[in-house]
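[1] predicted model and sequence below, questions to follow.
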Amino acid sequence: MDTRFPFVDWFRNASPYINAHRGRTFVILVEGEAMASGRGEQLVQDLALLHTLGVRLVVVFGIRPQVHEALTRAGVAPTRHDGRWVADGLVMAHVEQVAAHQRLWLEARLSLGLPSTPLHGVELTVVSGNLVMAKPLGVRDGVDYDHSGEVRRVRGAAIEGLLDKGSLVVLPPLGFSSTGEVFDLDAAEVAQQAAVALNADKLILLGESEGLRDASGTLLRQLTPAEAEPRVEQAEAGSELARHLQAACLAARQGVARTHLLSWHNHDALLGELFTRDGVGTMITQHRYEQLRPAELGDVAGLLELLEPLERRGMLVARSRERLEHEIDDYVVIERDGMVIGCAALHVFADSGIAELACVAVHQSYRGGERGERLLEALERRAAQQRVNALFVLTTHTAHWFVEHGFHTASLAELPPLKRDTYNHARKSKVLIKSLPG
């Protein structure tokens, strides 16, 4: 009997990411709301799993709801200004107490190794300390913020040394000054500054929202800092969204390769973002996660993998590795996180003013996102640069798509002589032509 285990297929698909993440440095912010909601246990297990897979982890934790609850119980109503509370002596006493309690809780859970737990057999060394230096916010708009502060610097070399020894580093939202004072910090700023100081590969911000959405409610998978920054201005001052967005954009502009906005409400968010190609949240990066570019020789293996299913179904003419290598300069590809998911070629017939649009293909998992249109537009621009007056295409399955994009049915007589002479009559491909602006 053939017993199928879906997990096995997922594990196979995740294996490239397991290898890619090993030895990388991730800074992960877990907001206090996640711990307050009871999600802490599973998040700790996910963090431990990442550590055992060789990820160098720095975990920053927030404490806002816990401090708010402690202040409410004590009958303390802190002064708030511009999204921050003023941490006077009374407020700061509760901040320190809550931060110490949360740190101890995390360390205890990361030490759990009973046989009935997911951490059985795993020994983690968790380290915290005076790793973040701070300075006071001072007096702003006439308000003295007292012990509310901002990050002066993160002791990157010290943290690197701890990570090199295999430790998991935990950073509370507190900072220390050279005068021996303790300051209340924004956890998102601590995470952002730590990621920059460590030149981290990823900054991951776990909050209420699963990411950013467009006007229609569709989740935006990827944005550049320039695209995301206007939303910081639109968000309420001091809100989690404003703090996370600002941290993500600053980190991306300061060299952190990828920043991720995820929701702790989704139990699979952290692992789903890291071990699947499409992820589950919004990523902010200076570098395009998916890009259309000229093909290179290194893309040939990916092209063969993309085209083989379509060739097997008779939708495309089979192309050998040698042919692809010879014609590679004619191709453009869409690359998504290292995988070729689309391609098209422009074969120009010299002195004829006409070119063939060939091998237009998009991976079956990524159709419907106007990638075919992007490929066509890119090659039309290339054709115009080479003074091509018209494009033709030979197709057996997708004539309607080309007609929708400005092609019309033509005859063999309209093809260049070389293409006309090599036409495969057995395939009975339809000939379509599109005139280009002069």
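    Noted; the coordinates are in hand.

[2] only C-alpha atoms from now on, for both contacts and neighbour counts.
    Noted.

[3] quick check: closest non-adjacent residue to A399.
    Excluding its sequence neighbours, the residue lying closest to A399 (C-alpha to C-alpha, 6 or more residues apart in numbering) is K430, at 7.1 Å.

[4] what about that neighbour, how many residues close to it?
    Close neighbours of K430, defined as other C-alpha atoms under 10 Å, add up to 16.

[5] so it touches L394, yeah?
    Yes - between K430 and L394 a contact is recorded at 5.5 Å, counting by C-alpha atoms under 8 Å.

[6] what's the longest strand in this protein?
    strand 339-349 (DSSP state E).

[7] what helices and strands are in contact with that strand?
    In terms of contacts (3 or more C-alpha pairs under 8 Å, 6 or more residues apart in numbering; DSSP states H and E), strand 339-349 is packed against helix 300-312, strand 331-336, strand 354-362, helix 371-385.

[8] for S37, which of these is the nearest?
    Closest approach to S37 among the helices and strands packed on strand 339-349 (C-alpha to C-alpha): strand 331-336, 35.2 Å.

[9] now name the helix or strand holding G238.
    Here G238 is covered by no helix or strand, with elements defined by DSSP states H and E.

[10] likewise W105?
    Counting by DSSP H and E, W105 is part of helix 89-109.

[11] next structured bit after that helix?
    Next along the chain after helix 89-109, taking DSSP H and E as the criterion, comes strand 126-127.

[12] state whether V170 is indeed within a strand.
    Yes - counting by DSSP: H, G, I helix; E, B strand; the rest coil, V170 is part of a strand.

[13] now it: how far from Q97?
    In this view, V170 and Q97 are 16 Å apart by C-alpha to C-alpha, to the nearest Å.

[14] what's the answer for G75, then?
    Separation of G75 from Q97 (C-alpha to C-alpha) stands at 16 Å.

[15] hold the first one in mind and look at this next one:
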Amino acid sequence: MDLIFPHTFVPWFRSVAPHIHAHRGKTFVVAIAGELIAAGKLTAFAQDCALMQAMGVKLVLVHGFRPQVEEQLQAKGHVSRFSHGMRVTDPVALDCAQEAAGQLRYEIEAAFSQGLPNTPMAGAAVRMISGNFITARPVGIVDGVDFQHTGLVRKIDAIAIRQNIDAGSLVLLSPFGFSPTGEAFNLSMEDVATSAAIELQADKLLFVTEVRGIPQDPHAGDPRDEDVEIDQELALAEAEKLLAQLPNPTQPTDTAFYLQHAVKASKEGVERVHILPFNVDGGVLMEVFTHDGIGTMIVDEKLESLREATADDIGGILQLIEPFEKDGTLVKRDRTEIERDIDHYTVIEHDGVIFGCAALYPYPEAKTGEMAALTVSNNVQGQGDGERILKRIEQRAKAMGMTSIFVLTTRTMHWFIKRGFAQVDPDWLPESRKRKYNWDRRSQVLVKKLA
């Protein structure tokens, strides 16, 4: 064995542990594009899902089948028809969709049934359940186009799904639904996954797709391209604003295609919606169990009550930071100083109680800013609130044109290093900040570059 391995594996595993604890018992709806299966990624993906389930995550898996249906149609010499971003499902297309769904269900169940020694599936024993959990209705005629057997989700049997996942099963949903009269309808994977996540009030909805996420500049190019910058996180309000500016999507590679479903799910109470690429090995694990992930996360900030501070928050901030000033973790700040600088602060509150804060002091001449007084109440530490405040501070800094942020700390150096900060010499500080540096306190200076 390489002697270095324990020294890299153990710190990595410990860094992942908070995410494992946070996700245990949570419900994730994972939607996979049919392209993932067509690209031969199913076995590795099944292994990653089995690992998540082993760590206590309750999983609902929804598969798509666009390329598989196309293959069936081409084999029969039948031409596909699309309108309004949806397939027109005539009787031939319906037969092809049913054949494709049946074949994919077989392949997915086979992938989750593997148990070869020396593989991640060894001893996994994943029990997969599928059935008639979806009631559908026809799209009907839209702008003169008869969509025939194309449908939309009318109802999800959330009670039955919940019973199965609570019992330890993985529930598989195909993009098919049936009307009360037994008529079959071809649905979209995105509609099924979004509806299921909303009805289950899932903790996460993950779209594992052809695209890498939501581009920072929606006009920068194809979101599949590696050189297109992807937003790691979008607040729901930002996502809604962006969606309103985009044309109606006609294909999955359009920026608005997955974003529209992410916004809908987020508005209906799904706490986190992720859009990530299927072509990254272990992408789901990286998105769920690492700090930054690899795709785009859409989050409704109202859930965290994460916002910029106002004068009404001064008392709450003082009460929050007082214990940390007394034990020397923070430099003491008086009320006058906080009143003067209140517009620099970001806070998290719940039911009117502030339990987290931080301040950003800009140094525009050096295109950097100091994050100060990062504090989370002892009562809620370990739940990711410090990271959420850090993310907001980074967003504020980027909006002000900063290329980096820095912190001065005597006790929490490792927390910052794990989140992308690097130690530098105090001489790195901007001149105006260097003059105020307390050499007796000997604070460590840590810097994070902003992408």
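    All right, it came through fine. Owing to the predicted nature of the structure, the values given are computational and were not obtained by experimental measurement.

[16] coming back round to it: and the helices and strands packed on strand 339-349 of the first structure as JSON lines, adding distance to P136 of the first structure?
    Formatted as JSON lines, those follow (distance: least, C-alpha to C-alpha, whole Å):
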{"stretch": "helix 300-312", "distance to P136 of the first structure": "53"}
{"stretch": "strand 331-336", "distance to P136 of the first structure": "43"}
{"stretch": "strand 354-362", "distance to P136 of the first structure": "54"}
{"stretch": "helix 371-385", "distance to P136 of the first structure": "50"}
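
[17] closest one to E150 of the first structure among the ones you listed?
    Ranking these by proximity to E150 of the first structure (C-alpha to C-alpha) places strand 331-336 first, at 37.2 Å.

[18] now the strands: where do they sit in the stretch 101-250 of the first structure?
    Remark: strands assigned in the stretch 101-250 of the first structure by DSSP state E, counting those that start in this stretch are 126-127, 132-136, 139-140, 143-144, 149-154, 168-171, 174-176, 182-184, 202-207, 212-213, 219-220, 222-223.

[19] what's the closest of those to M92 of the first structure?
    Nearest of those to M92 of the first structure, taken as C-alpha to C-alpha: strand 182-184 at 7.2 Å.

[20] got the buried residues for that closest one?
    Neighbour counts over strand 182-184 of the first structure (16 or more other C-alpha atoms under 10 Å) mark 182-184 as buried.

[21] what do you get for stretch 16-33 of the second structure?
    Neighbour counts over stretch 16-33 of the second structure (16+ other C-alpha under 10 Å) mark 19-20, 23, 25, 27-33 as buried.

[22] and of those, the nearest to L205 of the second structure?
    V29 (4.8 Å).

[23] next up, the contacts around the corresponding residue of the first structure for the closest one.
    Superposed on the first structure with TM-score structural alignment, V29 of the second structure falls opposite V27. By C-alpha atoms under 8 Å, 6 or more residues apart in numbering, V27 of the first structure lies in contact with 57-60, 191, 194-195, 200, 202-204.

[24] what about I328 of the first structure, distance to L270 of the first structure?
    In terms of C-alpha to C-alpha, I328 of the first structure sits 38 Å off from L270 of the first structure.

[25] residues in contact with stretch 285-293 of the first structure?
    Contacts of stretch 285-293 of the first structure (C-alpha under 8 Å, 6+ apart): 222-225, 252-253, 256-259, 332-337, 375.

[26] generate a ChimeraX selection restricted to the buried subset of those residues.
    Entered in ChimeraX, the line below selects the buried ones among the contacts of stretch 285-293 of the first structure, by 16+ other C-alpha under 10 Å:
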select :222,223,224,225,252,253,256,257,258,259,332,333,334,335,336,375
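
[27] corresponding residue for A383 of the first structure in the second structure?
    Counting by TM-score structural alignment, A383 of the first structure has no partner.

[28] so what touches stretch 136-155 of the first structure?
    For stretch 136-155 of the first structure, contacts defined as C-alpha under 8 Å, 6+ apart pick out 81, 85-89, 92, 131-135, 175, 182-186, 189-190, 193-194, 197.

[29] about what we covered before: comparing I328 and L270 of the first structure, which residue is more hemmed in?
    Neighbour comparison, I328 of the first structure and L270: the larger count goes to L270, with 25 against 18 (by other C-alpha under 10 Å).

[30] who touches that one in this structure?
    Contacts of L270 of the first structure by C-alpha under 8 Å, 6+ apart are 46, 262.

[31] G283 of the second structure now?
    Counting by C-alpha under 8 Å, 6+ apart, G283 of the second structure has contacts 276-277, 294.
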